[in-house]
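Q: kindly generate the corresponding structure for this input.
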Amino acid sequence: MNARIIAIVLSCLLVGAGCSGHRYGGAQLTLQDGVYWSSRYQSYLVVDDNIVSRYQFTPTNCWLAPAGLMPSVFSPAANAGQHEWMGAGFQTLVFKRLSDGLPVTFTREPLLPKLCERSVESSAVVAVDTLVDTLHQFHHGISHSALLKWRYQATVLDSQNQSDLASSLGLFELLSELLADSNDEHAYLLSRELERYYRVTNFAVGEAQRELSRRDLLRQLTASDLYSGCEQALWWGLLSTGDYYLGVLRLHRFTPEASYSENGQRCLQRALHSIAEDLQRVAQVKGAAPKLIIDLRYNEGGSLLFASQLAQSLVPKDEPLAIISGHKVNEQRRPDLSRLHQRGKVLVTEVTASAAEHLAHGLRLRGFVLQGQHTRGAFAPTTVRTLPNGWIVGMSMYPPHEVLDGLGNPLPETKGLTPDDTLPVEVLFPRGNKKARQ
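A: The predicted structure follows:
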């Protein structure tokens, strides 16, 4: 085993693909013309001659949105973003999110509101109002006094006669402050024109140190004798300490063609079979099953289905990984690795978030010990919306009381998981100095 990876581990002690075609259950999927509404997504779908147009709705605005978890225009024969078709009838359209398996139902409405048939206005005030409305729609309220402050600042920006709001740095900073006021750990704002990305979460460890540590880990993993799979998302192998390392760098893009897909789940299953074979060899040589070190330090999440599949393979249990709005997230596939290891520890940090937090919590319920720092506290699945000037905003899609663990208990949204053993920051985010690599 390469000494550099051993040193690190010792020191630590929006286009989807998949099966979204035009057939469902072996039969042709025919869409009925009409207007359909989703209270979950706060969006309308208009079907006309098997072409679907998506309108994003707020009380003050409604328009044909060019971004989000579904494209603005698509058909049943084309992929609907990060969803696959589940079924269609006269009254309903049903999709399944590829990231977590959650169903999304659109129900027939009499008419598309007149609000949706006119062009959306573009001004700083409209951008503020739209963001505030969207936050309210997804359970992240802004107080009336705060709204007055944000609208006043937007009025000042509008008075400066800025012609291109998509390139307005002042508006980007204003909306970033507004998002921070929402207290949603998932919230972010993206402007491709400005090449700016703002995330609400404040990290104790600076961006430079986090990126340096992440890159140094990947470099040392690559130089080690560890195995890797699924586009270098997974790394595994025996360490000279006798512990068995399983690094889960991310829970998405396990295959190059898609962030979330059936192919990704199959890749994970193949990797777990390889890990099972390696663990059997280790047990034969050592005379006992090893303990695991599961590294989630830099894992910001991804697919709850991947997380469930991994947790249930390591230690199968009757209960699901999570229960979201009454829907059980429970992906169970072979192999069963539970007799090939003696549990162990899971390394977590403030970067560990979303599906990775669900995975860490699920492993804790399966007998693993959490070591590191408080995790981010962003358990709720996210949704993505478009602002009138074209910027993308993301936020938690469900209120905290609808996001439960597999036992039906509340999860610490915004607070994060408290580790069983706290580790110092310099151990979790090694700077990659010469001494650490010897």
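Q: make it CA atoms for all contacts and neighbour counts henceforth
A: OK.
Q: and G170, that one's in a strand?
A: No. With DSSP: H, G, I helix; E, B strand; the rest coil as the criterion, G170 is located in helix rather than a strand.
Q: list the contacts for it?
A: L157 (C-alpha atoms under 8 Å, 6 or more residues apart in numbering).
Q: how close does it get to D158?
A: According to C-alpha to C-alpha, to the nearest Å, G170 and D158 sit 11 Å apart.
Q: ok, now G34?
A: Using C-alpha to C-alpha, we find G34 at a distance of 38 Å from D158.
Q: for Y152, same thing?
A: Y152 is 10 Å from D158, by C-alpha to C-alpha.
Q: and for comparison, fold this next one:
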Amino acid sequence: MNTRRSLSIVAVALIASVTVGGAGASAAPPTEADATAVSHWNQVAVATLSVIPGPDGGAPPAYQINMAMTQGAVYDAVNAIGPKRYQPYLVDRRFGTKASVEAAVATAAYEVLTSIVSTAPAIVPFPGRDGLLTALNDHYAAALDGVDDGPFERQGVAAGHAAAEAMLQAREGDGRFGPSQWVRNPAPGHWSPLLNATGQEILDPTPWAGGVEPFLIESTSQFRTDPPPALDSPEYAAEVNEVQQIGRATGSTRTAHQTYVAQWWQWAPITAWNEVARALIERNDLSAAGAARLLALQNLSGADATINCWNDKYFHDFWRPWNAITRAGEDGNPATTAEPGWTALITAPYPDLPSGHNCLDAAHVAVLRMFFGDAIAGGFQMTSASTFLPPEAEKVRMFDTFSQPLAELIEARIWAGLHFRFADVQGQLLGENVAQYGAAHYFQPVGR
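A: A predicted model of the protein is given here:
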């Protein structure tokens, strides 16, 4: 998906529409809106959705699904104004060429975000709800204050409202906050939750994510990952022994740098890659239409990668390293050794296969590569929000290519003791497959 080619198609379509409309040889095509409003509301969405309590919709799987709803609506709102540039997602209505893109973006994002925050179930206390709604009201009022009053503002608001309404209606009864996908199985090879200090099981805050209706792919299991190696196989023993030595909390063979990297990556991929996208949108001077398309494909692909990933997690129900290593005497493999009391550097409350972080990162990166290529001139910056890092640790890192963080992430999850290598590799394959499918079937350029 070449951004320059896409923008050139848009320009040709705009010029053609003026000529066919009989405006005369002296008429110029309308100036495309820039991406300022699209990027701003993406940042507002990230900041808003990331602070919802985990079980109420703020954990990474739900967070990514909520981002998809927001960015899908923003895309439709922008795409509905003026000549049709790309295939619509849900809204096929057209609004005037001079309708305010800023008002459309603000309205679409505001209405979706307000609905998500307002309707989030208080599974755990949500004391910040009213503050988030107030902040959204303030952002929206400021956005409309920056648009001249009149018919073009009203047309933009109408476009944004149509997009938000279509998205919210489409997602009614979509499986969010539905039943848990987990079926308890005490047999060797199956996941079992850790216990907290009071002896209670530490469970997935979003065990329903694998049952949510996808945005782009055809089913929740369309890209089913390969099963893990057989417990009695040499391949399985090699993976267990690798994590047992390097992923342990104490006495590990990790270097100090590997420990740092493992801790650095313990933050939401949604936050990370939307930040990178905004920086590259600005650096490459994308239009509002181009930016909305990028962020929609990126976040809807991320949501579907999450959905398929969580469906796979509970389908395979494969045990984590801390289950496998402490119970190695039950796996029937002479090449593994049980180690009671073994603990990982970092833990997570759901099954191993596939790696959720790798599913999401690979989907986001696949889309960013489509627009900008793998090697980025001048590199790109990522700022970790990990709470596992010591206060003095460097939060900001630079990468030259998208291949670098993906390769590092596979290792980082092993260094952390979180995953077996096959779970990381399968996660990245799933995310890539979802993004490629989404790009092939949605948001394609239209017209001449």
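Q: would you pull the TM-score for this pair?
A: Once superposed, the chains reach a TM-score of 0.22 (TM-score structural alignment, normalised by the length of the first structure), with 164 aligned residues with a C-alpha RMSD of 7.5 Å.
Q: next, the buried residues of the helix or strand containing T130 of the first structure.
A: Taking DSSP states H and E as the definition, T130 of the first structure sits inside helix 124-137. When burial is assessed from 16 or more other C-alpha atoms under 10 Å, helix 124-137 of the first structure yields the following buried residues: 124-135, 137.
Q: next secondary structure after that helix?
A: Reading on from helix 124-137 of the first structure to the C-terminus, the next helix or strand found by DSSP H and E is helix 144-159.
Q: buried sites along that following helix?
A: By neighbour count with 16+ other C-alpha under 10 Å, helix 144-159 of the first structure contains the buried residues W150, R151, Q153, A154, T155, L157, D158.
Q: tally of neighbours for the closest residue to the third one other than its chain neighbours?
A: If the residues on either side of it in the chain are set aside, Q153 of the first structure comes closest to L174, at 7.7 Å by C-alpha to C-alpha, 6 or more residues apart in numbering. A count of neighbours around L174 of the first structure, defined by other C-alpha atoms under 10 Å, yields 18.
Q: surely L174 of the first structure touches W150?
A: Yes. Using C-alpha atoms under 8 Å, L174 of the first structure is in contact with W150, at 7.4 Å.
Q: can you show me the strands along the stretch 251-400 of the first structure?
A: In the stretch 251-400 of the first structure, the strands defined using DSSP state E, counting those that start in this stretch lie at 292-295, 322-324, 327-329, 344-348, 369-372, 382-386, 392-396.
Q: looking at those, which is nearest to L310 of the first structure?
A: Comparison of the strands of the stretch 251-400 of the first structure against L310 of the first structure by C-alpha to C-alpha identifies strand 292-295 as nearest, at 11.1 Å.
Q: what packs against that closest one?
A: With contacts taken as 3 or more C-alpha pairs under 8 Å, 6 or more residues apart in numbering; DSSP states H and E, strand 292-295 of the first structure sits against strand 244-248, strand 344-348.
Q: so how far is L304 of the first structure from W85 of the first structure?
A: From W85 of the first structure to L304 of the first structure the distance is 19 Å (C-alpha to C-alpha).
Q: ok, now A360 of the first structure?
A: A360 of the first structure sits 12 Å away from L304 of the first structure, taking C-alpha to C-alpha as the criterion.
Q: cool, V128 of the first structure as well?
A: From V128 of the first structure to L304 of the first structure the distance is 32 Å (C-alpha to C-alpha).
Q: and of the buried residues of helix 144-159 of the first structure, the nearest to G229 of the first structure?
A: Taking C-alpha to C-alpha as the measure, G229 of the first structure lies nearest W150 of these, at 47.1 Å.
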